[in-house]
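In: 3D model of this:
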Amino acid sequence: MPSKPISAANAEHYTWGNNCDGWYLVRTPELSIIEESMPPGTSEVRHHHVCARQFFFVLEGEFTMEIERHEFTLRAGEGIEVSPGQAHQAINRSASLVRIIVTSQPPSHGDRVEN
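Out: This is a model prediction of the structure:
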């Protein structure tokens, strides 16, 4: 089956955390690429992944990523890598919506351990 263009408009949608949204752009046993949106004041629970290596890329807004108790503030066009085993937490401390792309290899769902 040939590939087709995909976006949040036609991708499989899910919700997570406190009013956050996600869309599966690529979902295979080897790779996961998702677009996520985080309203102002939202965050996820600190956790780590046993196997998954992740890359978070900011499309819109100001995004805080806490990795191993160190905070990094990222803006549109910036990204950060999280290695397997590193405790991390995505946070939107801003007053605006944040949109990010999260790439996980292998996929992170089912590989999460809360810290």
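In: okay, CA-based contacts and neighbour counts for the rest of this
Out: Noted.
In: in space, what's closest to Glu62 - neighbours in sequence excluded?
Out: Excluding its sequence neighbours, the residue lying closest to Glu62 (Cα to Cα, 6 or more residues apart in numbering) is Arg75, at 4.7 Å.
In: strands along the chain, start to end?
Out: 12-16, 20-27, 32-38, 47-49, 53-60, 62-67, 70-75, 79-82, 88-91, 98-105, 112-114 (DSSP state E).
In: residues making contact with the fourth one?
Out: Contacts of strand 47-49 from elsewhere in the structure, counted by Cα atoms under 8 Å, 6 or more residues apart in numbering, are Pro84, Gly85, Gln86, Ala87, His88, Gln89, Ser108, Asp111, Arg112, Val113, Glu114, Asn115.
In: could you also give me the structure for this second sequence? I'd like to compare it with the first:
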Amino acid sequence: METSKVDDAPYRFGEYGPGYLLRGPRTDFGVVRLRPGDDASNHYHAAIEETFVVLEGEATMWIDCTDSYTVRAGDVYRCEPGEMHYFVNESDADFRALFVKAPYDPDDGVQVPWTPGEPVPDVVKSAR
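Out: Predicted coordinates:
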């Protein structure tokens, strides 16, 4: 058995970003924290589905650089394999969400540089 605590997530960028709680062998569990003004880079997974459970605050989640959703505490969203996702905290409070990625594959993440207001990347246009 493994254990972890949501409040002890080792965030990638010190005080914010994704932080893994448990990794593999079949599923990843982690927390993403965004302070006001922070974002989480636009990316997708080829074979992994990723589910987000919003724990606190609110953020804007962009899907495939075209559709945006305001996500709030208590909301649950699942991104299918191949579906790009990007979060930005435009509020004045912290945002935290639990994420679950399955199946486990630490190499399945494709970064696609993009922020709102920029043209939709060709990788999205070609998938439609």
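In: tm score of chain vs chain?
Out: In this superposition the chains share a TM-score of 0.83, using TM-score structural alignment, normalised by the length of structure 1; 111 aligned residues with a Cα RMSD of 2.1 Å.
In: quick revisit: can you say which of the strands of structure 1 is nearest to Ser3 of structure 1?
Out: Comparing the strands of structure 1 against Ser3 of structure 1 with Cα to Cα, the closest turns out to be strand 20-27 (10.8 Å).
In: from the contacts of strand 47-49 of structure 1, list just the buried residues.
Out: Buried members of the contacts of strand 47-49 of structure 1, scored by 16 or more other Cα atoms under 10 Å, are Pro84, Gly85, Ala87, His88, Gln89, Ser108.
In: save the residues you listed as a markdown table, and put in distance to Thr42 of structure 1 too.
Out: Shown next, in a markdown table, are those (distance: Cα to Cα, whole Å):
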| residue | distance to Thr42 of structure 1 |
| --- | --- |
| Pro84 | 23 |
| Gly85 | 23 |
| Ala87 | 18 |
| His88 | 15 |
| Gln89 | 11 |
| Ser108 | 20 |
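In: what sits up against stretch 86-104 of structure 1?
Out: By Cα under 8 Å, 6+ apart, stretch 86-104 of structure 1 touches 31-49, 52-69, 82, 115.
In: from Asn115 of structure 1, how far out is Glu35 of structure 1?
Out: 24 Å (Cα to Cα, to the nearest Å).
In: could you do Ala8 of structure 1 as well?
Out: 30 Å.
In: Glu35 of structure 1 -> structure 2?
Out: Taking TM-score structural alignment, Glu35 of structure 1 has Val31 as its aligned residue in structure 2.
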